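In: sequence first, predicted coordinates after that:
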Amino acid sequence: MSDAPGDKWSHLVGKTIVSKDDVADKSDSQFYKEGLPQPNRVLTPTSICTRDLRPDRLNVNVDEKGVCQSVHFG
């Protein structure tokens, strides 16, 4: 296993992002946006984002249904 910082968050891949305001009880196939480390950004296929490098920022790439496709820092 790699010691890359993003590996700690790789378990999110395949799970759906939800907000605590929208879901009272999350299932094992979901994760709370509020549980992500700061700073973070959630990127959808149509998201516009800056290209600045921030090594401490967790980027969560989700599909159009909110299912996490990948995570990485930068």
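Out: That came in fine, so what should we check first? Remember, predicted model here, so these are calculated numbers, not experimental data. Numbering: from 1, shown residues only.
In: please make it C-alpha for all contacts and neighbour counts, starting now.
Out: Will do.
In: please identify the helix or strand for the spatially most central residue of the chain.
Out: Nearest to the mean C-alpha position of the chain, by Cα atoms, centre = their mean, lies residue 60 at 3.0 Å. In this assignment (DSSP states H and E), residue 60 forms part of strand 58-62.
In: circling back: so the residue nearest to the centre of the chain sits right up against residue 47, yeah?
Out: No. Using Cα atoms under 8 Å, residue 60 is not in contact with residue 47, being 11.5 Å away.
In: okay, pairing it with this:
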Amino acid sequence: KNNLRLLSRFYHNQCRTNMPLVVPGITNTGGANTSGQATKDEWLNKLVGKKLSESSSDETTFAKKDLPKIHRIVKRGDVMTMDHRPDRLNIYLDENDNVRDVNYA
């Protein structure tokens, strides 16, 4: 019995896997998106290093009017709500108001 118990414990420890939680339509890791919404990586490519402007886009700026309808701009030190909205694009600015990161949350 002891050998069987040890073998069983060994088997469970060796065969245990940690599976990531993936919820279709909610989990977004920056890869392909089936909802037609641009992915995190696509927004990073469009925005990182740029300043946001009210009306026009060029090599160094991006127009706020071209952002998704549901978005939030976050500057360093800003207080923000912790509600989870997978369709909301969060845009994080650095100390010079350049985009440093984005995510959906």
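Out: Sure thing, it's come through. Computed from a predicted structure; not experimentally measured.
In: if we can go back for a sec, joint contacts of residue 60 and residue 47 of the first structure?
Out: Shared contacts of residue 60 of the first structure and residue 47, defined by Cα atoms under 8 Å, 6 or more residues apart in numbering, are absent.
In: where in the second structure does the strand holding residue 60 of the first structure fall?
Out: Counting by TM-score structural alignment, strand 58-62 of the first structure falls onto residues 89-93 of the second structure.
In: the helices in the first structure, which residues?
Out: With DSSP state H as the criterion, the first structure has no helices.
In: count of neighbours near residue 16 of the first structure?
Out: For residue 16 of the first structure, the neighbour count with other Cα atoms under 10 Å is 21.
In: need the counterpart of it in the second structure.
Out: In the second structure, residue 16 of the first structure lands on residue 51 (TM-score structural alignment).
In: give the other helices and strands that the lengthiest helix in the second structure contacts.
Out: Counting residues, the longest helix found in the second structure (DSSP H) is helix 2-15. Of the remaining helices and strands, none touches helix 2-15 of the second structure by 3 or more Cα pairs under 8 Å, 6 or more residues apart in numbering; DSSP states H and E.
In: how far out from the middle of the chain is that helix?
Out: From the chain centre to the centre of helix 2-15 of the second structure is a distance of 39 Å (Cα atoms, centre = their mean, to the nearest Å).
In: same deal with stretch 9-22 of the first structure?
Out: So, by Cα atoms, centre = their mean, the centroid of stretch 9-22 of the first structure is 7 Å from its chain's centroid.
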